[in-house]
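**Student:** Got a predicted structure plus its sequence, pasted below:
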Amino acid sequence: MKRKQIEISMAEENHCYENAMTERVNHILKDEFYLDQTFMNTPHTKRAIKNAINLYNEVRLHLSLDFRTPNMVYKLTA
């Protein structure tokens, strides 16, 4: 990552609690949406990520949202 000049940390410097949230989201993406695989090319990667985001927001029910999707909650508050 350093050779490609890619930032290693996903959180701001000295904000350890932000990193915990990032790790939780990464776990969900890898475990539930199979984004832990090696992708063949960039278009395939982008399709997989777009699909995962759609499933997360439109289909996956969230306990913290009283078993609603984020988009359901957003529509109620918009």
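**Tutor:** Ah, there it is. Numbers count the residues shown, from 1 in each chain.
**Student:** can we go C-alpha only for contacts and neighbour counts from here?
**Tutor:** Noted.
**Student:** hey, where'd the strands end up in this structure?
**Tutor:** Shown for the chain, no strands are assigned by DSSP state E.
**Student:** In it, mark out all the helices, start to finish.
**Tutor:** 16-33, 42-58, 70-77 (DSSP state H).
**Student:** Name the residues of the shortest one that are buried.
**Tutor:** What that stands for is helix 70-77. By 16 or more other CA atoms under 10 Å, the buried positions in helix 70-77 come out as Pro70.
**Student:** Second structure for comparison follows:
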Amino acid sequence: AEARLKIATWIADFYNTTRRHSANEGLPPITFERHMIEKRQATSALLRTAVA
């Protein structure tokens, strides 16, 4: 049980946050997510400006 917990923690805290993914333009998931958030915020700002 302890080994499973340590492995799950390692996967969640390190492996999935730092390894690169081809589906994410070669970026780690955390970096890709930040980029997506920035793109969404920029798009939302443009839409608000266009509507106003």
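**Tutor:** Received the coordinates, thanks. What you see is a predicted model, and the numbers here were worked out from it, not measured in a lab.
**Student:** about what we covered before: for Ser64 of structure 1, find the nearest of the helices of structure 1.
**Tutor:** For the helices of structure 1, the distance to Ser64 of structure 1 is smallest for helix 70-77, at 10.0 Å, taking CA to CA.
**Student:** Stretch 51-58 of structure 1: how far from the chain's middle?
**Tutor:** 9 Å (CA atoms, centre = their mean, to the nearest Å).
**Student:** ok, the residue positioned nearest the centre of structure 2 to Glu25 of structure 2 distance?
**Tutor:** For structure 2, the residue sitting closest to the mean C-alpha position, by CA atoms, centre = their mean, is Glu33 at 2.6 Å. Relative to Glu25 of structure 2, Glu33 of structure 2 is positioned 11 Å away (CA to CA, to the nearest Å).
**Student:** go on, Ile37 of structure 2?
**Tutor:** 15 Å.
**Student:** for Ala3 of structure 2, same thing?
**Tutor:** 32 Å.
**Student:** Confirm for me that Arg20 of structure 2 is in contact with Gly26.
**Tutor:** Yes: assessed by CA atoms under 8 Å, Arg20 of structure 2 is found in contact with Gly26 at 5.3 Å.
**Student:** Which one of those two is surrounded by more residues?
**Tutor:** Between Arg20 of structure 2 and Gly26, counting by other CA atoms under 10 Å, Arg20 is the more crowded of the two (17 against 12).
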